[in-house]
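S.K.: For reference, the sequence and a predicted model appear below.
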Amino acid sequence: MEKKNKKDINRRDFIKIVGISAATSTALLYGCSSKNNSASSSATGEREIPTDKMTYRISPTTGDRVSLLGYGCMRWPLKPAPDGNGEVIDQDAVNGLVDYAIAHGVNYFDTSPAYVQGFSERATGIALSRHPRDKYFIATKLSNFSPDTWSREASLRMYHKSFTELQVDYIDYMLLHGIGMGGMDALKGRYLDNGMLDFLIKEREAGRIRNLGFSYHGDIEVYDYLLSRHDEIKWDFVQIQLNYVDWKHAKATNTRNTDAEYLYGELHKRGIPSIIMEPLLGGRLSKLNDNLVARLKQRRPENSVASWAFRFAGSFPDILTVLSGMTYMEHLQDNLRTYSPLEP
């Protein structure tokens, strides 16, 4: 498999990937049981997943045609380490998931130097580099959370390492990661006082970054401050937490959160596309109580509980893509059904 990682997927392999059925792919490729997965094939039936019906949205700044379903690479499947000490990323499983996603229209992959104990970018890069570069968009982040990475030198090392790990010479979507955590002091230390925001803007001008944005958690003052500079910076996108609970009741689930209605509204009035994280509220919206499940099933018997949350998140016009951390093939297949095409 190691040799195959370094080669492009050939046409025969691609056809095989497309032809994997919903019933066999989960059982044979990954052996994961539906009881461990919120978006199981038993919940959705075995309705065929089309390869040419994915819903796409167009970026107003670059014209990118982005799949409404985006692949969040924070929860890649793991396997026992060869030396018996802990776990490592299951690269064969990652390759299979990426191949299947691309074959069914997914083209947006979101990672970070901080994900999966620091190995997500490498695993994502191995899987994606087997496909033509124009078949996918890579999003990654300057995840300089720790104060020992706030210096310009340390932040630059992290930035340049992302290119090496992802095996690319440009990054499609680069994010300031998790602004709002730590308030204005952290924003100044991580991106302003060290000149990194100015550096990233220049990298966009040079073409090594195609779209520049940020992801938000926490202090709303930071969010509002960065949006107040939109005329100067010209943000290409912003990543926010949005789901049907957080739309009006974010504080009820996490006191650090701000209602998505406000977050999305501020972006909408500036014409900034939104990228959505946590459409399932950390998985909680796929595990509702029996009464709510019964009501949803009465309306759409063949659809999963999770599909309602994904449909909600995808229904807003200025949303570019909705991220899902799909560890198992069952999750991927269910979300593909929801967005191929989206029924708002």
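M.R.: Sure thing, it's come through. Residues are numbered from 1 along each chain as shown.
S.K.: CA only for contacts and neighbour counts going forward, please
M.R.: OK.
S.K.: helix or strand right after the biggest helix by length in the chain?
M.R.: The single longest helix within the chain, with elements called by DSSP state H, is helix 152-166. Counting by DSSP states H and E, the element after helix 152-166 in chain order, helix or strand, is strand 171-179.
S.K.: I'd like to know which elements that following strand is packed against.
M.R.: strand 137-142, strand 209-216 (3 or more C-alpha pairs under 8 Å, 6 or more residues apart in numbering; DSSP states H and E).
S.K.: May I see those organised as JSON lines, with distance to G265 and mean neighbour count added?
M.R.: Shown next, in JSON lines, are the helices and strands packed on strand 171-179 (distance: least, C-alpha to C-alpha, whole Å; neighbours: other C-alpha atoms under 10 Å):
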{"stretch": "strand 137-142", "distance to G265": "23", "mean neighbour count": "23"}
{"stretch": "strand 209-216", "distance to G265": "14", "mean neighbour count": "22"}
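S.K.: this is the other structure I want to compare:
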Amino acid sequence: MVSYAPSSADRQSNSRSTGVNGSAKSDRTPGTPRRERKEKAVQDPGLKDYRLGECLGKGAFGSVYKAFNWGTGEAVAVKQIKLGDLPKSELRMIEAEIDLLKNLNHDNIVKYLGFVKSSDCLNIILEYCENGSLHSICKSYGKFPENLVGVYMGQILLGLQYLHDQGVIHRDIKGANILTTKDGKVKLADFGVSTSTLAGADKEAQSCGTPYWMAPEIIQLSGATPASDIWSLGCTVIELLEGKPPYHKLAPMPALFAIVNDDHPPLPEGVSPAARDFLIQCFQKDPNLRVSARKLLKHAWIVGSRRTDAPVAKPPTNFNEAVEAGEAVE
């Protein structure tokens, strides 16, 4: 049976699943200007060492800003939540997110740097990822090539292996929650609906996540497991290769029925046999048969995906060499 009741986090999935960059969605009407990009940050007196700048994204209860540390010269992201109208249930979720983040330390997970609470705001200070989310990059530049998707998934699997070893289930893996640095490293972000397997059965928010990336056991209210993240990872691979997640042409409720009833989501045409097999491993309907992040790191598609960094030519040391190099090109 499909039983899906959107949680408060899910109802705001386009605003709360922002990470710490420009992947956040506003509630603007299509065709209207992106006013949040022009908004001036309100400087919280509690943020003594930080100067807030560009608004990177706006959610239901606050915004994410790029900020500058006057003491260190470091650029960070500040997730500023206004406390005035914040429901207690949302505050508990945010506090749980902070408790989770401060105990995580991995290269492929956005780093938590601290928080500052004042009478009006709660400011969560996070690592700044310059290139934004994979979702925003895909939207701006188009579909990703298969090899690069494989490179990214290898890094995300390392992050997931670490999370799962810590007893943490992310529960909202998708392109909007994977951030990129200027040197091409990817990091998992937005732990607002994450949970710990160490805390017992996942009953309170078992329908959390975003519908098109949601594993069938979540929809059927069987509870989240680390295998649920693997299903969502497979959906993210399709999102990056196709530019859209599986079942994107369907409204959320019909999509949820299709996820439960189909053998697996439609696979992209033209992908390599290795990538196809990787997706089939992610989309085992029985979560007990789904391959772990640790095993997927050894999959042929991941092992065979490598960055294609072009060698940098040695720059000419003087004017004459520069002229000769120019003549050689001609």
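M.R.: That came in fine, so what should we check first? Keep in mind the model is a prediction, meaning the values are calculated, not measured.
S.K.: so what number do they get for TM-score?
M.R.: The TM-score (TM-score structural alignment, normalised by the length of structure 2) is 0.27; 144 aligned residues with a C-alpha RMSD of 6.3 Å.
S.K.: what inclination does the longest helix of structure 1 have with respect to strand 171-179?
M.R.: Interaxial angle of helix 152-166 of structure 1 relative to strand 171-179 (axes from the mean of the first three to the mean of the last three C-alpha atoms, to 10 degrees): 130 degrees.
S.K.: Show me what counts as buried in helix 152-166 of structure 1.
M.R.: By 16 or more other C-alpha atoms under 10 Å, the buried positions in helix 152-166 of structure 1 come out as R152, S155, L156, M158, Y159, S162, F163, E165, L166.
S.K.: Can you tell me which of those residues is nearest A43 of structure 1?
M.R.: Nearest to A43 of structure 1 among the buried residues of helix 152-166 of structure 1 is L166, at 35.0 Å by C-alpha to C-alpha.
S.K.: show me what contacts the closest one?
M.R.: E121, R122, T124, G125, I126, S129 (C-alpha atoms under 8 Å, 6 or more residues apart in numbering).
S.K.: Using CSV, please lay out the helices and strands packed on strand 171-179 of structure 1 together with distance to Y173 of structure 1.
M.R.: Shown next, in CSV, are those (distance: least, C-alpha to C-alpha, whole Å):
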stretch, distance to Y173 of structure 1
strand 137-142, 4
strand 209-216, 5
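S.K.: In this structure A23 of structure 1 contacts S41, no?
M.R.: Yes - with contact defined as C-alpha atoms under 8 Å, A23 of structure 1 reaches S41; the gap is 7.2 Å.
S.K.: related to what we said a few turns ago, quick check, nearest of the contacts of L166 of structure 1 to S324 of structure 1?
M.R.: Using C-alpha to C-alpha, the contacts of L166 of structure 1 come closest to S324 of structure 1 at T124, 14.8 Å.
S.K.: doesn't the closest one fall inside a helix?
M.R.: Yes - the assignment for T124 of structure 1 is a helix, going by DSSP: H, G, I helix; E, B strand; the rest coil.
S.K.: What distance do you get for the closest residue to it other than its chain neighbours to V94 of structure 1?
M.R.: Nearest non-adjacent residue to T124 of structure 1, counting by C-alpha to C-alpha, 6 or more residues apart in numbering: L166, 6.7 Å away. Using C-alpha to C-alpha, to the nearest Å, we find L166 of structure 1 at a distance of 14 Å from V94 of structure 1.
S.K.: do the same with F14 of structure 1
M.R.: In terms of C-alpha to C-alpha, F14 of structure 1 sits 15 Å off from V94 of structure 1.
S.K.: How about Y100 of structure 1?
M.R.: Distance, Y100 of structure 1 to V94 of structure 1, by C-alpha to C-alpha: 10 Å.
S.K.: One more: K161 of structure 1?
M.R.: From K161 of structure 1 to V94 of structure 1 the distance is 21 Å (C-alpha to C-alpha).
S.K.: ok, how many other residues are close to Y262 of structure 1?
M.R.: 12 (other C-alpha atoms under 10 Å).
S.K.: which SSE is it in?
M.R.: helix 260-268.
S.K.: okay, the angle between that helix and strand 209-216?
M.R.: Angle between the axes of helix 260-268 of structure 1 and strand 209-216 is 150 degrees (criterion: the same axes, to 10 degrees).
S.K.: out of the contacts of L166 of structure 1, which is most surrounded?
M.R.: E121 (28 neighbours).
S.K.: Can you say which helix or strand has it in it?
M.R.: helix 120-128.
S.K.: tell me the angle that helix makes with helix 152-166.
M.R.: Using the same axes, to 10 degrees: helix 120-128 of structure 1 against helix 152-166 is 30 degrees.
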